[in-house]
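Q: Show me the folded form of this:
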Amino acid sequence: MAALRRHTERHRTDRIGWLRAAVLGANDGIVSTASLVIGVAAADASHSSILVTGVAGLVAGAMSMAAGEYVSVYSQADTEQADLQRERAELQKNLTAEQRELAEIYIQRGLKPNLATQVAKQLMAHDALAAHARDELGISEAFSAKPIQAALASAASFSVGAALPLAVTVVVPDANLIAWVAGTSLAFLILLGAIAANVGGANWLVGAGRVTFWGALAMAVTAGVGSLFGAVV
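A: Below you'll find the predicted structure:
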């Protein structure tokens, strides 16, 4: 008998956790730091004050992103664990009812009742909790919450993103600072959106346009506030 060949396909769903955190962090790093720099520069602050503000924004933003992602994703993980514990108790309490429940899910997805019952029985014989976690609760390895991974990815990517407009701030003179920071930051956002869309398998033009639009809006609003504040002071 000829050996069955295993057909393998490369999917991108296993990247969702870290990709989301990394893109969010880098985008926030670029937008928030560039906006801070532009806003303070528009208020006619000194170059040293602008740099201090940018560095403080980088440090505070990275820590905030890490803490926020960790708490948020950990809450998701707690919910998943609570659901799994509840499902484990149900399996111990009434295995037959849980098998019928799983079979009903497969029937709703298009299997004939007899086949659905056989599939439910075999999957539960292999790993009952994993079968219910995946098909009843929607919890799988690819989508499961990973708090530490999300926190580290967010902090690191925020720092990298924030370092880009800061580097421009260091080398560009005050007279051209706003134009250079805004222009290069928009270019960074276009590149980020395109890379993220490509890694996720989406249209790069849509991804680039989405992050660039909101980044430009944030910088424009902050520049306006900075100019107003500078005029008042």
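Q: alpha carbons only for contacts and neighbour counts from here, please
A: Will do.
Q: ok, the residue of the chain most remote from its centre to His7 distance?
A: Most distant residue from the mean C-alpha position of the chain: Met1, 46.9 Å away (C-alpha atoms, centre = their mean). Met1 sits 18 Å away from His7, going by C-alpha to C-alpha, to the nearest Å.
Q: now for the longest helix anywhere in the chain, which elements pack on it?
A: The single longest helix within the chain, with elements called by DSSP state H, is helix 47-93. With contacts taken as 3 or more C-alpha pairs under 8 Å, 6 or more residues apart in numbering; DSSP states H and E, helix 47-93 sits against helix 16-42, helix 113-135, helix 147-171.
Q: Give me the next element, helix or strand, following it.
A: Going down the chain from helix 47-93, the next helix or strand is helix 95-108, by DSSP states H and E.
Q: Can you list the helices and strands that that following helix packs against?
A: So helix 95-108, by 3+ C-alpha pairs under 8 Å, 6+ apart, packs with helix 113-135.
Q: If we use 10 Å, what do you get?
A: helix 47-93, helix 113-135 (3 or more C-alpha pairs under 10 Å, 6 or more residues apart in numbering; DSSP states H and E).
Q: got a list of what Ala116 touches?
A: Gln99, Arg100, Leu102, Ala103, Glu104, Ile105, Tyr106, Ile107, Gln108, Arg109, Gly110, Gln122 (C-alpha atoms under 10 Å, 6 or more residues apart in numbering).
Q: Make JSON lines out of those and add distance to Ala42.
A: Below are the contacts of Ala116 laid out as JSON lines (distance: C-alpha to C-alpha, whole Å):
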{"residue": "Gln99", "distance to Ala42": "65"}
{"residue": "Arg100", "distance to Ala42": "66"}
{"residue": "Leu102", "distance to Ala42": "61"}
{"residue": "Ala103", "distance to Ala42": "64"}
{"residue": "Glu104", "distance to Ala42": "63"}
{"residue": "Ile105", "distance to Ala42": "59"}
{"residue": "Tyr106", "distance to Ala42": "61"}
{"residue": "Ile107", "distance to Ala42": "63"}
{"residue": "Gln108", "distance to Ala42": "60"}
{"residue": "Arg109", "distance to Ala42": "58"}
{"residue": "Gly110", "distance to Ala42": "61"}
{"residue": "Gln122", "distance to Ala42": "67"}
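Q: can those go into JSON lines with extra columns for neighbour count?
A: Putting these into JSON lines (neighbours: other C-alpha atoms under 10 Å) gives the following:
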{"residue": "Gln99", "neighbour count": "23"}
{"residue": "Arg100", "neighbour count": "15"}
{"residue": "Leu102", "neighbour count": "23"}
{"residue": "Ala103", "neighbour count": "23"}
{"residue": "Glu104", "neighbour count": "18"}
{"residue": "Ile105", "neighbour count": "17"}
{"residue": "Tyr106", "neighbour count": "20"}
{"residue": "Ile107", "neighbour count": "16"}
{"residue": "Gln108", "neighbour count": "11"}
{"residue": "Arg109", "neighbour count": "10"}
{"residue": "Gly110", "neighbour count": "10"}
{"residue": "Gln122", "neighbour count": "14"}
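Q: structure for this one too, so we can compare:
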Amino acid sequence: MASNSNSRPPSPLGLEQDQEFDYSKRSQWLRAAVLGANDGLVSTASLMMGVGAVKHAIKAMILAGFAGLVAGACSMAIGEFVSVYSQLDIELAQMRREEKRAGVVALGGDDEKREGLPNPIQAAAASALAFSVGAMVPLLAASFITEYKVRVGAVVAAVSAALVAFGWLGAALGRAPVVRSTARVLVGGWLAMALTFGLTKLIGSKGL
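A: Take a look at the predicted model:
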């Protein structure tokens, strides 16, 4: 019986480290996606609330939100592409220096060393997609609601629910206190929408 209980060999240490490393990489990508979606949510909702403060027509709010979605997604994609490409150049240069010091001639088919390097196109696409997903929440909430006050209420309610979800998910991925982190994200989103609405309303009332 004793031999049967010990018959299964322990998992190799390297395998456990690989699994932990893979989890860490997935966690970082998911966390970045959540932050990008939260950015799209708050910025687009704030833009729609600001325009809605002076223009009550549904068309004005939807167009403002759509413009914010496209502009924000493009900005996120370009910024991420440039940033990750710079990181890629640095890592490739470092690899070449290490190979030169070791007296190793880099071959064109050495894919194993480079498969773990950052991918600028993938990062840009993921960033733009995450932003767009968040921005779609206020856009969908405001669609087809002609009554102004109901439309604003629907946007605030939908954005609040999404902020809670993103805050909880971001806290869970970052292993942070869930309640505190979620409350921080929710209050921050409310403040962004309220400030944009109030300041735009003030400027609009002055006829500027």
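Q: residue contacts, the counterpart of Ala57 of the second structure in the first structure?
A: Matched across to the first structure, Ala57 of the second structure falls on Ser46, judged by TM-score structural alignment. By C-alpha under 10 Å, 6+ apart, the contact set of Ser46 of the first structure is Val40, Asp174.
Q: can you check Arg184 of the second structure too?
A: Applying C-alpha under 10 Å, 6+ apart, the residues near Arg184 of the second structure are Leu163, Val164, Gly167, Val178, Trp190.
Q: So the equivalent of it over in the first structure versus Val221 of the first structure, what's the distance?
A: With TM-score structural alignment as the criterion, the equivalent of Arg184 of the second structure in the first structure is Arg210. Using C-alpha to C-alpha, one gets 17 Å for the distance from Arg210 of the first structure to Val221 of the first structure.
Q: one step back: so for Arg20 of the first structure, which of the helices and strands packed on helix 95-108 of the first structure sits nearest?
A: Closest to Arg20 of the first structure of these is helix 47-93 (C-alpha to C-alpha; 10.6 Å).
Q: which one of the helices and strands packed on helix 95-108 of the first structure lies closest to Phe158 of the first structure?
A: helix 47-93 (5.6 Å).
Q: and the angle for that closest one with helix 16-42?
A: Here the directions of helix 47-93 of the first structure and helix 16-42 differ by 160 degrees (axes from the mean of the first three to the mean of the last three C-alpha atoms, to 10 degrees).
Q: ok now helix 47-93 of the first structure, how far from the chain's centre?
A: 11 Å (C-alpha atoms, centre = their mean, to the nearest Å).
Q: Check stretch 189-197 of the first structure too.
A: With C-alpha atoms, centre = their mean, you get 14 Å for stretch 189-197 of the first structure.
Q: One more: stretch 152-167 of the first structure?
A: 14 Å.
Q: Check stretch 123-134 of the first structure too.
A: Relative to its chain's centre, stretch 123-134 of the first structure lies at 29 Å (C-alpha atoms, centre = their mean).
Q: got it, and stretch 101-114 of the first structure?
A: That offset, for stretch 101-114 of the first structure, works out to 34 Å (C-alpha atoms, centre = their mean).
Q: How about stretch 225-233 of the first structure?
A: The answer for stretch 225-233 of the first structure is 34 Å, by C-alpha atoms, centre = their mean.
Q: and if you look at stretch 179-197 of the first structure?
A: Remark: stretch 179-197 of the first structure is offset 18 Å from the chain centroid, using C-alpha atoms, centre = their mean.
Q: Same check on stretch 192-212 of the first structure?
A: The chain centre lies 13 Å from the centre of stretch 192-212 of the first structure; the measure is C-alpha atoms, centre = their mean.
Q: Start and end of that stretch, how far apart?
A: 9 Å.
Q: Same question for it: list its buried residues.
A: Leu192, Gly193, Ala194, Ile195, Ala196, Ala197, Gly200, Trp204, Gly207, Ala208, Val211, Thr212 (16 or more other C-alpha atoms under 10 Å).
Q: Arg88 of the first structure: which of those residues is nearest?
A: The shortest approach to Arg88 of the first structure among these belongs to Gly200, at 33.8 Å (C-alpha to C-alpha).
Q: so how many other residues sit close to the nearest residue in space to that closest one that is not next to it in sequence?
A: In this structure, Gly200 of the first structure finds its nearest non-sequential neighbour in Arg12, 6.2 Å apart by C-alpha to C-alpha, 6 or more residues apart in numbering. Number of residues near Arg12 of the first structure (other C-alpha atoms under 10 Å) recorded here: 12.
Q: can you pull the contacts of Arg12 of the first structure?
A: Leu19, Ala142, Val199, Gly200, Gly201.
Q: Need the max-distance pair from the buried residues of stretch 192-212 of the first structure.
A: Every pair of those checked by C-alpha to C-alpha; the farthest is Gly200 and Thr212, at 17.6 Å.
Q: that older thread, redo the buried residues of stretch 192-212 of the first structure as JSON lines? Include secondary structure and distance to Ser157 of the first structure.
A: Shown next, in JSON lines, are these (DSSP: H, G, I helix; E, B strand; the rest coil; distance: C-alpha to C-alpha, whole Å):
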{"residue": "Leu192", "secondary structure": "helix", "distance to Ser157 of the first structure": "11"}
{"residue": "Gly193", "secondary structure": "helix", "distance to Ser157 of the first structure": "14"}
{"residue": "Ala194", "secondary structure": "helix", "distance to Ser157 of the first structure": "16"}
{"residue": "Ile195", "secondary structure": "helix", "distance to Ser157 of the first structure": "13"}
{"residue": "Ala196", "secondary structure": "helix", "distance to Ser157 of the first structure": "12"}
{"residue": "Ala197", "secondary structure": "helix", "distance to Ser157 of the first structure": "16"}
{"residue": "Gly200", "secondary structure": "helix", "distance to Ser157 of the first structure": "17"}
{"residue": "Trp204", "secondary structure": "helix", "distance to Ser157 of the first structure": "19"}
{"residue": "Gly207", "secondary structure": "helix", "distance to Ser157 of the first structure": "17"}
{"residue": "Ala208", "secondary structure": "helix", "distance to Ser157 of the first structure": "17"}
{"residue": "Val211", "secondary structure": "helix", "distance to Ser157 of the first structure": "15"}
{"residue": "Thr212", "secondary structure": "helix", "distance to Ser157 of the first structure": "17"}
